[in-house]
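J.: heads up, no residue letters with this:
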């Protein structure tokens, strides 16, 4: 009985050992499946790194770059001026330039030039207040940038001409009134002479020597100042109002219009707007 039990134990141990060996060793089919699941891989080189930098090469300006080609510059200036003159607003209507705030329409153009009003005097272009035509390049690059001129419309030009005409008429009336004052003064003091001047309109007293030579003389400015004091209601302002002629009673011109001796003199003065008055100045000793 004991022997049978020992044999059974040996057989059981052998069977257990056989089962464990079979489970630990893989089968040939599993080996083939595992080998086929892994494909051979070749060498893959690493990717080159991407360099990120904020540096950007600056576009060099020069010739003959397409950005500053003369043809392109001219077209840009033309488009800019056209947009200023004839650009449309979103709500409709003509877009006017800010520098011509009083304009109600586009400025006048003629022969490729635009009409402007000078705000300051610019040599070889115009005086302050002049209304002239200049090229769009001169206006945009020089005058507008320096705020020395502005665009002006046809309506503004018409209004300025109307105001100028009214001012000229007022100056003419003032000049005629001043001439009438001088004529009335000559009629009050007639003078007998061979000239067309009928009387004395102005008298001045000066210190003089024994032979009638004046101390210091009488300049044209002194004569104009004396006229303004004698006829205070007259019009004596303006560049056109000035003494134009000084002659002695023989009709000879006085040198530099500077009176040096006592006596009577034929005087002519421009009162502006093509109005001239002639009278006699009497210079006597104090």
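T.: In hand now; what should we look at? This is a predicted model, so every value here is computed, not measured.
J.: could you use CA atoms for every contact and neighbour count after this?
T.: Noted.
J.: what helices or strands is the strand or helix carrying residue 34 leaning on?
T.: Using DSSP states H and E, residue 34 sits within helix 28-36. Applying 3 or more CA pairs under 8 Å, 6 or more residues apart in numbering; DSSP states H and E, we find helix 28-36 packed against no helix or strand.
J.: got the buried residues for the helix or strand that it is followed by?
T.: Heading C-terminal from helix 28-36, the first helix or strand you meet, by DSSP H and E, is helix 70-86. Under the neighbour-count criterion of 16 or more other CA atoms under 10 Å, helix 70-86 has 81, 84, 85, 86 buried.
J.: how close does residue 116 sit to residue 160?
T.: Residue 116 is 13 Å from residue 160, where distance means CA to CA, to the nearest Å.
J.: and those two? which has more neighbours close in?
T.: A direct count of neighbours by other CA atoms under 10 Å for residue 116 and residue 160 places residue 116 higher, at 26 against 13.
J.: take the one below as the second:
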């Protein structure tokens, strides 16, 4: 079974909630966690992975290279490149490898032979290691400026499946990009974390469209509900219309910041804090879907 914790907007407290849920779930269920925020993975900090046990690169990716000695500067490759990663450099053209997706358009439109070729590149790696809580964490880690975060997350999830545990818990990136699509795809249930603000609600609506596309079951958690209580009914109505049962209301709690500074889930070091008590209720409600 796969549970994915997601949010349209970053900074709504998704990873803090995920870390605490993993701490609680790991006590009852054999699980493996996946940090699918390939651009900025940090779940290993909150879950205390001291040493990575292994690492696998995302291989087989290609970037285009233009031979300076054969290029005549016609510019067809640059005009047709869908990623706008080819620019003029004097009399010839060069490829910005940080933007190239290896789509092959440039070599197709080039009227000359042996001008454009491809070389393999490694855009990121998948690491795995054991947390201090006894369960394993698989982390997708994209190198700066590289593409294909979705493929990297897919690789991380396939690796997590090989651990053969009862439950996979995925901490998705914010937004609706490739890595998020790869994260939620195949989920049995998606936990949508929303805070009561116009911006968070707007981004959550975009996320729900992705979940609708894949026909995924979802539940909602309203985080920091007491920061803007007047807007909570608006979020509740949205989640109701999105067929997302609300499984918890989590208050704003400064102990969450202190827990992050300590590099631990808040529910572990501040078990009686308002945040922790609320997340425990989320955990109890979430178990009904497992």
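T.: Structure's in. What do you need? Quick caveat: nothing in here was measured; it's all calculated off a predicted structure.
J.: tell me how the two chains score on TM-score.
T.: For these two chains in superposition, a TM-score of 0.21 is obtained (TM-score structural alignment, normalised by the length of the first structure); 91 aligned residues with a CA RMSD of 5.4 Å.
J.: if we can go back for a sec, quick check: neighbours shared by residue 116 and residue 160 of the first structure?
T.: Common contact partners of residue 116 of the first structure and residue 160 (CA atoms under 8 Å, 6 or more residues apart in numbering): none.
J.: please, where are all the helices along the second structure?
T.: Remark: helices assigned in the second structure by DSSP state H are 14-28, 43-46, 76-80, 105-109, 149-161, 178-184, 198-214, 232-241, 255-262, 266-269, 274-286.
J.: got it, and the stretch 101-250 of the first structure?
T.: Remark: helices assigned in the stretch 101-250 of the first structure by DSSP state H, counting those that start in this stretch are 136-138, 154-188, 220-230.
J.: and these as a markdown table, adding distance to residue 202 of the first structure?
T.: Output for those, formatted as a markdown table (distance: least, CA to CA, whole Å):
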| stretch | distance to residue 202 of the first structure |
| --- | --- |
| helix 136-138 | 53 |
| helix 154-188 | 8 |
| helix 220-230 | 7 |
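J.: residue 267 of the first structure is nearest to which of those helices?
T.: For residue 267 of the first structure, the closest of those is helix 220-230, at 9.5 Å, according to CA to CA.
J.: now do the buried residues in that closest one.
T.: 220, 223, 224, 227.
J.: one more: stretch 172-180 of the first structure?
T.: Here stretch 172-180 of the first structure shows 172, 174, 175, 176, 177, 178, 179 as buried, counting by 16+ other CA under 10 Å.
J.: surely residue 248 of the first structure is in contact with residue 265?
T.: Yes. Assessed by CA atoms under 8 Å, residue 248 of the first structure is found in contact with residue 265 at 4.7 Å.
J.: neighbour-wise, which of those two wins?
T.: Per other CA under 10 Å, whichever of residue 248 of the first structure and residue 265 has more neighbours is residue 265, with 23 against 16.
J.: just want the angle from the helix or strand where that one lies to helix 154-188.
T.: Assigned by DSSP H and E, residue 265 of the first structure belongs to strand 263-272. Angle, strand 263-272 of the first structure to helix 154-188, by axes from the mean of the first three to the mean of the last three CA atoms, to 10 degrees: 160 degrees.
J.: now for strand 263-272 of the first structure, which elements pack on it?
T.: Checked by 3+ CA pairs under 8 Å, 6+ apart, strand 263-272 of the first structure has helix 154-188, strand 241-248, strand 275-285 packed alongside it.
J.: who wins for proximity to residue 203 of the first structure among those?
T.: strand 275-285 (4.8 Å).
J.: give me the neighbour count for the closest residue to residue 128 of the second structure other than its chain neighbours.
T.: Leaving aside its chain neighbours, residue 128 of the second structure sits nearest to residue 138 (4.4 Å; criterion: CA to CA, 6 or more residues apart in numbering). Neighbourhood size, residue 138 of the second structure [other CA under 10 Å]: 28.
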